[in-house]
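Undergrad: no sequence for this one, just the structure:
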């Protein structure tokens, strides 16, 4: 995984490889809504060069690479175009600065501020061997899970610390390569200063973003599921949505299924799962760049979930869970940790609560603050 692009490989070599090896077989187009919209094979797109609009419409989910018999990655080509466009000032990326995790105030921090979500009673950024890294989405929109998971981990590591940072992946996905590298450097320095040797992650984005970066520093990145002990037994019929970052290695997919199976949950798989999983609509920040395309991705995935006939759709990436939960389909949408911890959080209103932050006179002031230079 190249953290500069968020996909396998790196640089504009993606385009050259596609030009040299793409057979225009159509497998990627059959799976990808964006390629269907463009109406051209990757071979043609690589030949002329992707447009900026195409690049920022790609959700960087890598399904194209997963189904390609030649192991090519149109997503990598689009990611490289993002970096080029941002570096050349051809795309107004700073219009989206409310997403930047390295800013003093961003949308996640504003949400926690306005809805009184903090963790000041927990040991934040304390020195010690182990630390829990929930990720910015879980910290912000699932405080009950964050706290319960931390308490569970404290039984294994009594002196474990809580880290409230973002992994920095949004910066890389938005084409801000240098800014992303600077942020990654900050995370490395912080962890080394705290003496952290084991970093426990709950988010697949954080896990894959940080694992390779922290290994040279002697910091082991592990998932919360590989060390899970006990849990709330259940007998419900479920289906599991796999997260795109986990597509190639399937670490979370195997661990989550294994733990839930041990607890008694019965599973029905969607047609596209594991390597061929469909994106939830949040990949590559597409919900901000192309909300119409994101909606189509969400609808496609929920239709597959409905076709399984199960009662619960389970995700292990909270961004996926939030996307699915806001649309009423008759299926409960829960995070895997909800099931393991015996929680029953309803995420249906979260997106509306975010939008409410920017409504009315107070919303105008909130927007001014979060966009302030």
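TA: Received it, and whenever you're ready, just let me know what you need. As the structure is a computational prediction, the values presented were derived from the model and not from experiment.

Undergrad: CA only for contacts and neighbour counts going forward, please
TA: OK.

Undergrad: just the strands in this structure please.
TA: Listed in chain order, the strands found in the chain under DSSP state E are 130-133, 161-162, 198-201, 220-223, 237-241, 266-267, 312-315, 332-335.

Undergrad: redo the ones you listed as JSON lines? Include mean neighbour count and distance to residue 50.
TA: What follows is the strands of the chain, written out as JSON lines (neighbours: other Cα atoms under 10 Å; distance: least, Cα to Cα, whole Å):
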{"stretch": "strand 130-133", "mean neighbour count": "27", "distance to residue 50": "36"}
{"stretch": "strand 161-162", "mean neighbour count": "24", "distance to residue 50": "42"}
{"stretch": "strand 198-201", "mean neighbour count": "22", "distance to residue 50": "35"}
{"stretch": "strand 220-223", "mean neighbour count": "19", "distance to residue 50": "35"}
{"stretch": "strand 237-241", "mean neighbour count": "23", "distance to residue 50": "30"}
{"stretch": "strand 266-267", "mean neighbour count": "17", "distance to residue 50": "40"}
{"stretch": "strand 312-315", "mean neighbour count": "23", "distance to residue 50": "32"}
{"stretch": "strand 332-335", "mean neighbour count": "24", "distance to residue 50": "36"}
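
Undergrad: to residue 68, which of the ones you listed lies closest?
TA: Closest approach to residue 68 among the strands of the chain is made by strand 237-241 (21.5 Å; Cα to Cα).

Undergrad: here comes the other one, which I'd like you to weigh against the first:
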């Protein structure tokens, strides 16, 4: 795997080496490579979009890009997803002016409600407001649509006078970084300013979320505080919720958490709330989110998702 990858080539560059198939359960199941996949529009929603194929491809071909191009042409309706995310049903925004804004996304409050509240309590006295909202990634992956969400977010940020967005979710971070014009910052960079980051001394078996498959800019912002981290899950491509593929590939989706359980390692860490919550729902033990440890909340993933997001939808800000 070459960390300097920046270009994604068309599938016609394929040399039929088999590396992508070898490292992807989805491609293995259908006995295809990325060139074959580019001709299989019927499998557009069977790909988890983890891009492990791109990581191992000597010709820098991305299955993620192939799948998204297929999906653009199919235009699957995803009626429930539209109802839930456009606009986000459990959003919590305010008209308060805030030059910096903590953007939690959807799943962080859903799986880490106590940590969400603690972060709000830390930032609120400093005049930093928060937003619980959808970044637009799920609908973009389903239908290629982002214009409506982009307009909503730009209107929100402009009305609040936001200059810097502090992102708690790696999916939001990587999705929005080249789609909005304001400065972005990771939650851990802001923690660093407040002196909240502290050393995790135990051996930490790190699970990297899909968007940090190649480059790891978020991990780099707190890496020095996890000196004993171990890259222990190179054979686990996804938590099982990536790419809207779970309904089409339930067995593959279930196999990913099972691989973590089979390893039977202590002290599992990630910095993606979606991964954290899905692993917990599938019986993975000892899974910890970096943010909950850094804030000393030490919250186990809470799987009462809808109860949590509903509660935080009505979270009251301090009026002062």
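TA: Thanks, I have it. Just so you know, these numbers come straight off a predicted model, no measurement behind them.

Undergrad: can you calculate the TM-score here?
TA: For these two chains in superposition, a TM-score of 0.84 is obtained (TM-score structural alignment, normalised by the length of structure 2); 300 aligned residues with a Cα RMSD of 2.7 Å.

Undergrad: wait, which of the strands of structure 1 is closest to residue 38 of structure 1?
TA: Between residue 38 of structure 1 and the strands of structure 1, the tightest spacing by Cα to Cα is seen for strand 237-241, at 26.7 Å.

Undergrad: correct me, but residue 165 of structure 1 touches residue 136?
TA: Yes: counting by Cα atoms under 8 Å, residue 165 of structure 1 does reach residue 136; the two are 6.4 Å apart.

Undergrad: got a markdown table for the strands of structure 1, with distance to residue 52 of structure 1 too?
TA: Rendered in a markdown table, the data for those read as follows (distance: least, Cα to Cα, whole Å):
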| stretch | distance to residue 52 of structure 1 |
| --- | --- |
| strand 130-133 | 34 |
| strand 161-162 | 39 |
| strand 198-201 | 33 |
| strand 220-223 | 35 |
| strand 237-241 | 30 |
| strand 266-267 | 41 |
| strand 312-315 | 31 |
| strand 332-335 | 34 |
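
Undergrad: if we ignore the residues flanking it in sequence, what's nearest the aligned residue in structure 1 for residue 14 of structure 2?
TA: With TM-score structural alignment as the criterion, the equivalent of residue 14 of structure 2 in structure 1 is residue 22. Beyond its immediate neighbours in the sequence, the residue positioned closest to residue 22 of structure 1 (Cα to Cα, 6 or more residues apart in numbering) is residue 43, lying 5.5 Å away.

Undergrad: which residues touch the residue mapped onto the one you found from structure 2?
TA: Counting by TM-score structural alignment, residue 43 of structure 1 corresponds to residue 35 in structure 2. Residue 35 of structure 2 makes contact with 11, 12, 14, according to Cα atoms under 8 Å, 6 or more residues apart in numbering.

Undergrad: ditto for residue 187 of structure 1
TA: When contacts are counted by Cα under 8 Å, 6+ apart, residue 187 of structure 1 touches residue 167.

Undergrad: can we see that at 10 Å?
TA: For residue 187 of structure 1, the residues meeting the contact criterion (Cα atoms under 10 Å, 6 or more residues apart in numbering) are 165, 166, 167, 168, 181, 193, 210, 213, 214.

Undergrad: out of the residues you listed, which end up buried?
TA: Burial by neighbour count, judged by 16 or more other Cα atoms under 10 Å, picks out 166, 167, 168, 181, 210, 213, 214 from the contacts of residue 187 of structure 1.

Undergrad: for the stretch 1-150 of structure 2, which segments count as helices?
TA: With DSSP state H, counting those that start in this stretch, the ranges of helices along the stretch 1-150 of structure 2 come out as 19-22, 25-30, 34-37, 52-56, 63-74, 79-85, 107-111, 113-123, 137-143, 147-160.

Undergrad: redo the ones you listed as JSON lines? Include distance to residue 6 of structure 2.
TA: Supplementary listing: the helices of the stretch 1-150 of structure 2 in JSON lines, determined by distance: least, Cα to Cα, whole Å:
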{"stretch": "helix 19-22", "distance to residue 6 of structure 2": "18"}
{"stretch": "helix 25-30", "distance to residue 6 of structure 2": "23"}
{"stretch": "helix 34-37", "distance to residue 6 of structure 2": "18"}
{"stretch": "helix 52-56", "distance to residue 6 of structure 2": "10"}
{"stretch": "helix 63-74", "distance to residue 6 of structure 2": "13"}
{"stretch": "helix 79-85", "distance to residue 6 of structure 2": "30"}
{"stretch": "helix 107-111", "distance to residue 6 of structure 2": "28"}
{"stretch": "helix 113-123", "distance to residue 6 of structure 2": "33"}
{"stretch": "helix 137-143", "distance to residue 6 of structure 2": "20"}
{"stretch": "helix 147-160", "distance to residue 6 of structure 2": "25"}
